[in-house]
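Student: Predicted model, plus sequence, below.
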Amino acid sequence: MATTGKVRGSYAKTPARRREILEAGIDVFSAAGFRSGSIREIAERVGMSQAGLLHHFSNKSELLAAVLQLRDDRSAEVVPIDDAHAGIETIRGWVALMDYNATVPGLVELHCTLSAEATAVEHPAHQYFVDRYVFVVSRMKHAFERMRDAGQLVAGTDPEGAARAMVALSDGLQVQWLLDRSSVDMAAEMRRYVRGILTVDL
């Protein structure tokens, strides 16, 4: 029998439904925090059972990693990382992102908690974080290389070293901030570090 090639039933809605779940996940974790937010609340927001929700993911950890991936996709709107815009604007965007992160503590908590747990090779989100750090460091390195070639970096500054230091500082500041939000201004500390290796105004 010939077929039309169309996907029938609930499978036809899977990509859109998955996106809806992830959007709800960001809303829940942003508002309630990682510990207080729950799969049940996400499911309620999209009108599904918890079992139905998890049908779209292998397990809870995969769902949480997918929420973080969507957050990263949104971050790309703040931090220009494409070849056409890589450079000082990438670094300015990263600092602006630190300011934004201070408004979504639940997502910061999710990132810090899941990234620590995912250091275990068998963790479902392990590869996501491996790939994420490779990608982020490589794009930051590219931005610093562009800046070096434009004379915007202090002489002797290694682009890859600067990229890794920037990412490491970002992660460390987020942990310190989660422990005591009155003790550190993440964006201000990041700005202070970056200004120390630039020859131009940030």
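Tutor: Received, thanks. Numbering: from 1, shown residues only.
Student: make it CA atoms for all contacts and neighbour counts henceforth
Tutor: Noted.
Student: Just the helices from this structure, written as ranges.
Tutor: Applying DSSP state H to the chain gives helices spanning 14-32, 39-45, 50-54, 60-75, 88-101, 105-117, 126-149, 159-179, 186-195.
Student: Could you export those helices as a markdown table, including mean neighbour count and distance to I81?
Tutor: Below are the helices of the chain laid out as a markdown table (neighbours: other CA atoms under 10 Å; distance: least, CA to CA, whole Å):
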| stretch | mean neighbour count | distance to I81 |
| --- | --- | --- |
| helix 14-32 | 18 | 22 |
| helix 39-45 | 18 | 31 |
| helix 50-54 | 15 | 32 |
| helix 60-75 | 18 | 10 |
| helix 88-101 | 19 | 6 |
| helix 105-117 | 19 | 20 |
| helix 126-149 | 18 | 6 |
| helix 159-179 | 17 | 13 |
| helix 186-195 | 17 | 17 |
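Student: any chance of those helices in CSV, with distance to L202 too?
Tutor: As requested, the helices of the chain are arranged in CSV below (distance: least, CA to CA, whole Å):
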stretch, distance to L202
helix 14-32, 29
helix 39-45, 39
helix 50-54, 44
helix 60-75, 19
helix 88-101, 7
helix 105-117, 24
helix 126-149, 12
helix 159-179, 14
helix 186-195, 7
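Student: center of the protein - which residue?
Tutor: For the chain, the residue nearest the mean C-alpha position is D72 (3.6 Å; CA atoms, centre = their mean).
Student: here comes the other one, which I'd like you to weigh against the first:
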Amino acid sequence: MAEGYLKGRIRREDIVTAAVGVYAEAGYHASSLREVARRAGITHAGLLYYFPAKEALLAAVLERRDAEDAEQLAAPPGLDALCRLIELAGHRADVYSRLAGEAVAADHPAHDYFERQYAAARRDAVDSFRVLAERGELREGVDPGYAGLNLVALMDGLRVQWLSNGAAVDLAGALRFYLQDLLTVPLD
């Protein structure tokens, strides 16, 4: 019994991994469950056993992202949290930027998910900039609210440029440059 359960979990993870690749290339709307199944090495019917709807597979992709990000972003507000966010932004530029762009439409199945993600990112960035201001590590006159909002906006804009021409955009480097310009202390 346990062996069957393990095989099912492995198969499910293989499907999610294949979906991440397909979504990175084509986005959600232009992707097909048949292509995901092909890349996962199973039949379309086999994929439907694990994910009976395209929306269920999208939810699993986003759940995986949340699980991976939670571990990476686990830091109290402050400079370390902002540095972790910048590091993570460079690793997530492909599939999630494409999905976030599509999810601007209110009828997209991930629209509410990305609204919550953006709200949390802004809140966390603002909280970190407030901590930096309290510690005297933020330049005088820098508003933590705008600094947090601008960091998230800059991150998204750079991701879009990276999607167009990744070789021309040092996403993490540009974000570190922005952050350093706001600080009274050096970034490590």
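Tutor: Here it is on my side, so go on. These numbers were taken from a predicted model, which means no experiment stands behind them.
Student: TM-score for the pair, please.
Tutor: The TM-score (TM-score structural alignment, normalised by the length of structure 2) is 0.77; 181 aligned residues with a CA RMSD of 3.2 Å.
Student: Give the aligned equivalent of the residue nearest to the centre of structure 1 in structure 2.
Tutor: Matched to structure 2 by TM-score structural alignment, D72 of structure 1 sits across from D66.
Student: residues in contact with that match?
Tutor: D66 of structure 2 sits next to no residue when contact means CA atoms under 8 Å, 6 or more residues apart in numbering.
Student: For S31 of structure 2, see how far away it is.
Tutor: 21 Å (CA to CA, to the nearest Å).
Student: Check I15 of structure 2 too.
Tutor: I15 of structure 2 sits 14 Å away from S31 of structure 2, going by CA to CA.
Student: again with V126 of structure 2
Tutor: Counting by CA to CA, the gap from V126 of structure 2 to S31 of structure 2 is 35 Å.
Student: For the residue opposite I88 of structure 1 in structure 2 once aligned, give me its contacts.
Tutor: Aligned by TM-score structural alignment, I88 of structure 1 pairs with L79 of structure 2. Going by CA under 8 Å, 6+ apart, L79 of structure 2 touches 128-129, 132.
Student: switch the cut-off to 10 Å
Tutor: Listed by CA atoms under 10 Å, 6 or more residues apart in numbering, the contact set of L79 of structure 2 reads 85, 125, 128-129, 131-132, 137-138, 179, 183, 185, 187.
Student: Redo the residues you listed as CSV? Include distance to Y49 of structure 2.
Tutor: Below are those laid out as CSV (distance: CA to CA, whole Å):
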residue, distance to Y49 of structure 2
L85, 36
A125, 40
S128, 43
F129, 46
V131, 48
L132, 49
E137, 53
L138, 52
L179, 46
L183, 52
V185, 54
L187, 49
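Student: Out of these, the closest to A93 of structure 2 would be?
Tutor: L85 (12.2 Å; CA to CA).
Student: Double-check that closest one against Q72; I have them as touching.
Tutor: Yes - between L85 of structure 2 and Q72 there is a contact under CA atoms under 10 Å: 8.3 Å.
Student: Just tell me what A150 of structure 1 corresponds to in structure 2.
Tutor: For A150 of structure 1, the aligned position in structure 2 is R135, judged by TM-score structural alignment.
Student: Could you do E109 of structure 1 as well?
Tutor: Mapped onto structure 2 by TM-score structural alignment, E109 of structure 1 lines up with D94.
Student: ok, the nearest residue to Y50 of structure 2 once chain neighbours are set aside - contacts?
Tutor: Excluding its sequence neighbours, the residue lying closest to Y50 of structure 2 (CA to CA, 6 or more residues apart in numbering) is R12, at 6.5 Å. The neighbourhood of R12 of structure 2, defined by CA under 10 Å, 6+ apart, consists of 6, 18, 40, 47, 49-51, 57, 60.
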